[in-house]
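Asks: Test case, fold it:
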Amino acid sequence: MVVLKNLHQELSRFRKRVLAAGAFVLFCFGLLVARLVWLQVVQYDSFAERAESNRIAVVPIVPNRGLIKDRNGVVLASNYSAYTLEINPEKVVDLDATIEALGQVIEIQARDKRRFKRLLEEAKHTDSLPIRTKLTDEEVARFTAQRFRFPGVEIKARLFRSYPLGEVGAHLIGYIGRINQAEKKAMDDWEEEDLANYRGTEYIGKLGLEQAYERELHGTTGFEQVETSAGGRAVRRLAHRPPTPGNTLNLSVDIKLQALVEQLFGERRGALVAIDPRNGEVLAFVSKPTFDPNLFVDGIDADSWRDLNEDIDKPLLNRALRGTYPPGSTFKPLMAMAALNTGKRDPRTIIQDNLSFSFGGRTFGSPETDRAGPKDMRLAIVTSSNVYFYGLANEMGVDLIHDQLEPFGLGRRTDIDVQGEVTGDLPSTEWKRRKFKRPEQQKWYAGETISLGIGQGYNNFTMLQMATAYATIASGGLRFKPRLVRDIEDVVRHEDRRVASDALTPLPLKPADVAIIHNAMNGVTLEGTSRLAFLNAPYQSAGKTGTAQAIGLKAGEKYSAIKADERKRDHSLYVAFAPVDHPTVALALIVENAGFGSMSAAPIARRVFDYLLLGQYPSEEDIAKTQMGQTFAPIGTPRRAADVPLPGQPGQAASAPAVAASAASVPASGASR
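Replies: The predicted model follows:
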């Protein structure tokens, strides 16, 4: 009985163990089923998407950047395809060793390594970075044969920007460069659609038109959906949407004229802006010295960057847009226009010019070349009388001068279609209160007004502002926003969208008053300070020379160009428009530290007018002499502009400008000196 009882107990315990084990197995099986349901049912979509992502990759396709052309169709910015050797840092175990090994297959210079290091420091979670660009076919073949040795390294075909004319027009065209961290941060605020358009893009416009018209030039990024292997290499294409190329910018600028002016400046510093007063189109936009934008295309090397930044001549400074200068005597016709518009002085009023003007115990003098005698408004402009305009400034006062000349575009941005324009300084009592911090500096003193009349004192303007002001004078009050881009060509729809000719409210100038200023400025070219530069010109032009102090002088101190340091010498300025009766071009230019406006600036203006109105290009001898400030009227035999090729482009001459229908055909007369 005891044995049976023990047997029953053992069987009972065994059954319990079996039941417990069975329950545990069922529990585990339930967990497995639940996990399978979770993975296969609940999480199916998520894991299916992840699995598909491992198999399918979406590769962005960067669009061709839009072209930039001048008014005659000359290509100023284009694209070309080239091979680059690129490294994905995240897939390389020993980066330094890999670069050294690559150097045994393909030449990698020290500057390539420095640029790669800089890009590596700036980049975050990027796919690949170039260690070498613009590989030859032989270099591509050598690497391809040994590609298995370099995981994480590959050759890619990339689009590169090209500026065929090099330094010509660099400031207005600008350049593209790699997107830096500051730009990436700014892009975070973009709309998702705009941001998506830059996936796969590493470059963006940095300066000039490349920057201002980035959205037009960039185009729309396409994509390619490909099936990839386990190693991440494309096996076959599943879907494809081609990119849309960027639009073409057609400029109003004549690049051959631009190149000519840059050549005429030679090694000198300065700026020139030429505008069509009938519509605001910019014909030339020169800043000297200039630079080669091709240096920036695939990342400028440290040596070139240092040279550009440390150059005392500041080649990266756009002097036409950001350089501000006292206008000197080129300000006088504007003062006369303000006087006529307000009735402050009758043009027939005679002022006795004794070559000095006294005010508040101080004597304001005149250059030694001035002639004493009675002068009306016309003669005061022709002879560039300081005394006449000292007195006029005193009569008008600083605030009236400001209010009359600000509408001409002085002391404010013109809203030209490039970024970075400065306002310059057209002083007023309110301007001075804002300009200075200390109370004693904020007060306007009556004696400060006197120098304003001859374009000195606090007056500081860009050549763009001066050209805009004289375009308004030339047109009799018509005003336009200056524009570098004439129209934008949609390369897909083959439609042109007009950009220039954005008219502003005209100024209510009286035709009789405008005629007085035109006649006086014409007199400057016939009997005044620019008569030698325009000797025998077969058209009538209007102009005004200016010689502006680069540094201030103490009371009673005399200026000596011979003794002065080269960078402390006076600036040479000229403003002009032509033909007088129906102006088609207005310009303003400065040659820094070059002395009298009649000797350096006016001769350049003469050659610009000869090019635009006559289709003439100066002789090589004339260009060489003009670069040194040793010419007035052209010398040698001028050439047909159509026959002269662009710099560095032998035999590829751009179309010559048509001779303006309004150009006068009667030779100038009365040039007695």
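
Asks: from here on, contacts and neighbour counts on C-alpha atoms
Replies: Noted.

Asks: would Ile590 count as being in a helix?
Replies: No: per DSSP: H, G, I helix; E, B strand; the rest coil, Ile590 lies outside any helix segment and is strand.

Asks: for the residue lying closest to it once chain neighbours are set aside, what are its contacts?
Replies: Residue nearest to Ile590 in three dimensions, not counting chain neighbours: Leu573, with 4.4 Å by C-alpha to C-alpha, 6 or more residues apart in numbering. Shown in contact with Leu573 (C-alpha atoms under 8 Å, 6 or more residues apart in numbering): 327-328, 330, 545-548, 588-591, 596-597, 600-602.

Asks: mind listing which of those are in strands?
Replies: 545-548, 588-591 (DSSP state E).

Asks: this one next, for a side-by-side:
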Amino acid sequence: MRSRNRQTIRDSHAEAALFNRRVGFAMFVVVVVFSVLLYNMYTLQVVQHESFQTRSNDNRIRVVPIAPNRGLIYDRNGILLAENRPVLSLEITPERVQNLEDTLQRLQQLLNLDDESVSDFYTAQKRERRFRSVIFLDSLNEEQIARFAVRQHEFPGVSLEARLVRHYPYADALTHALGYVAKINRNDVIELREQGVQANYAATRTIGKLGVEGFYEEQLHGTVGYQQVEVDIHGRMLRTLSIEPPIPGQDLYLEIDLPLQLKVDELLGDQRGSIIVMDPRDGGILAMVSKPSYNPNWFAQGISVAQYQSLLQSRHSPLLNRTTQGGYPPASTIKPQLAIVGLEEQIITPETKIWDPGWFQIKGVDHRYRDWLSWGHGWVNVTDAIVESCDTFYYDLALKLGIDTISEHMTQYGFGEYTGIDIAEETAAVMPSRGWKRARFNQPWYTGETVSIGIGQSYWTSTPMQLAVATSVVA
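Replies: Got it, this is the predicted structure:
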């Protein structure tokens, strides 16, 4: 016989109790989860509301700097010497260009550009995001503008943009007085950071390098402005929310008299040298020319490698400001000042006379120091010596004064010192002394060197600006 399977009787009470326990546990978990969610929502929306609102605004709102207009420079008559001229630059937005390499090649052919322009663009592009425009050509001439305007439809993502650049209408006639502005480089950034003014140059592309432009950079630059703009998730500008306009730089009025400056420039012509016209009443520089010169607009508008190399390699050194950086033996130009020293020290009087046979000789020394007039000037006093530029008289005077007295007095005239002219590129030249020679050559001072000092020779060097200052003292 087969045994039958017995069916177990279900315990409904036990199952109901198990179900209730499971439901209770699930409800507990749900309550805990919702409590955590509610706590987090409260924390995010109430406790940390301000923090997340700030982050949201930072992602949505951008502060864009606005460059100030650079101050203008005028001469004493109100004639404009340095201005801001509007130009058109060619800019490319890489994100909107399908084939960037092909576009650059076609632009290069269309505008007759060299390979340097393309390489400069790639260098600049690395510093920008793809949706931001990058300058391809700083300033276009009329022919380039016309060529591109006709075929602009063939270059999506390429546009003409207007901006202001520094322009010097009188070009090389004022270069060594005005100086120039040029693109901000790495060294400029380091210097601005050290000075704590880098933020003020957030939107500025150029900075004063030399001359008045460099010396008065702080006054000419102005104060940067800002605009708040709303951007999308990719950083593209949607609309402007507010603007804090920039403060333009201060205008400068110089002592330079432009008609006189141009006349002096014409008189110097193609000769190497410098001319300074100074008002002795107040030391104002009415004209200051150094030749050869160069066109400062090359730097202001972006100088090419070829142009810069031509300046560096020129045997005429056009970059040298001869008025303040050229050190030359002052020669006979210092004889009036030396005569005054002799009178002040009572080494000579207005009536003192010496016999000039055409040479001077130190007692006990065979060497003769020649006068420029080989047969001599005969009997000469201090007035005759100045009028006729008698070397022999000044050989004798220098020996009687001695190097210590000469050096002390000539330093008071400004020799061997900075003149304080308001351009940065200046040298102090050399006013020799015993201490200077010992420090420079570790040698003693010899008597014969004092004799040569009497006619502005030996180690003595001076800049034309120092000579102008010393002459104005006498005048």
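
Asks: so which of the contacts of Leu573 of the first structure is the most crowded?
Replies: Ala602 (35 neighbours; other C-alpha atoms under 10 Å).

Asks: Now do the same for it: its match in the second structure.
Replies: Alignment note: Ala602 of the first structure maps to a gap in the second structure; criterion TM-score structural alignment.

Asks: How far off centre is stretch 246-264 of the first structure?
Replies: Counting by C-alpha atoms, centre = their mean, to the nearest Å, stretch 246-264 of the first structure is centred 12 Å from the centre of its parent chain.

Asks: Need the distance between the two termini of that stretch.
Replies: 34 Å (C-alpha to C-alpha, to the nearest Å).

Asks: how far away is the closest residue to Val231 of the second structure other than its chain neighbours from Tyr226 of the second structure?
Replies: The shortest distance from Val231 of the second structure to any non-neighbouring residue, by C-alpha to C-alpha, 6+ apart, is to Met237 (4.4 Å). Computed as C-alpha to C-alpha, the Met237 of the second structure to Tyr226 of the second structure distance reads 14 Å.

Asks: repeat for Leu90 of the second structure
Replies: For Leu90 of the second structure relative to Tyr226 of the second structure (C-alpha to C-alpha), the value is 24 Å.

Asks: related to what we said a few turns ago, in contact with the residue nearest to Val231 of the second structure: list those residues for me.
Replies: 229-231.

Asks: which of those residues lies closest to Pro444 of the second structure?
Replies: Val229 (71.1 Å; C-alpha to C-alpha).

Asks: The closest one is in what secondary structure piece?
Replies: If you go by DSSP states H and E, Val229 of the second structure is part of strand 225-231.

Asks: tilt between the helix or strand just after that strand and strand 225-231?
Replies: Later in the chain than strand 225-231 of the second structure, the nearest helix or strand by DSSP H and E is strand 237-244. Interaxial angle, strand 237-244 of the second structure versus strand 225-231 (axes from the mean of the first three to the mean of the last three C-alpha atoms, to 10 degrees): 150 degrees.

Asks: what's the counterpart of Val282 of the first structure in the second structure?
Replies: That one, Val282 of the first structure, aligns with Ile285 by TM-score structural alignment.

Asks: I'd say its match and Met278 touch.
Replies: Yes: judged on C-alpha atoms under 8 Å, Ile285 of the second structure makes contact with Met278 at a distance of 4.6 Å.

Asks: The strand holding Val229 of the second structure vs the first structure, average distance?
Replies: Superposing on the first structure and averaging over aligned pairs (mean C-alpha distance after the TM-score superposition for the first structure), strand 225-231 of the second structure comes out at 3.0 Å.

Asks: which residue packs closest to Thr206 of the second structure, ignoring adjacent ones?
Replies: Nearest to Thr206 of the second structure is Lys183, by C-alpha to C-alpha, 6+ apart, at 4.2 Å.

Asks: scratch that, Gln443 of the second structure is what I was asking about
Replies: Gln443 of the second structure sits nearest to Lys437 (C-alpha to C-alpha, 6+ apart), 6.2 Å away.

Asks: any idea which element the alignment partner in the first structure of the one you found lies in?
Replies: In the first structure, the residue matched to Lys437 of the second structure (TM-score structural alignment) is Lys432. Assessed by DSSP H and E, Lys432 of the first structure sits inside helix 429-435.

Asks: In that helix, which residues are buried?
Replies: 429, 431-433 (16 or more other C-alpha atoms under 10 Å).

Asks: just how off-centre is it within its chain?
Replies: With C-alpha atoms, centre = their mean, you get 30 Å for helix 429-435 of the first structure.

Asks: which helices and strands sit right next to it?
Replies: helix 439-442 (3 or more C-alpha pairs under 8 Å, 6 or more residues apart in numbering; DSSP states H and E).

Asks: and the next element down the chain from the helix it packs on?
Replies: Note on helix 439-442 of the first structure: by DSSP H and E, the next helix or strand toward the C-terminus is helix 446-452.
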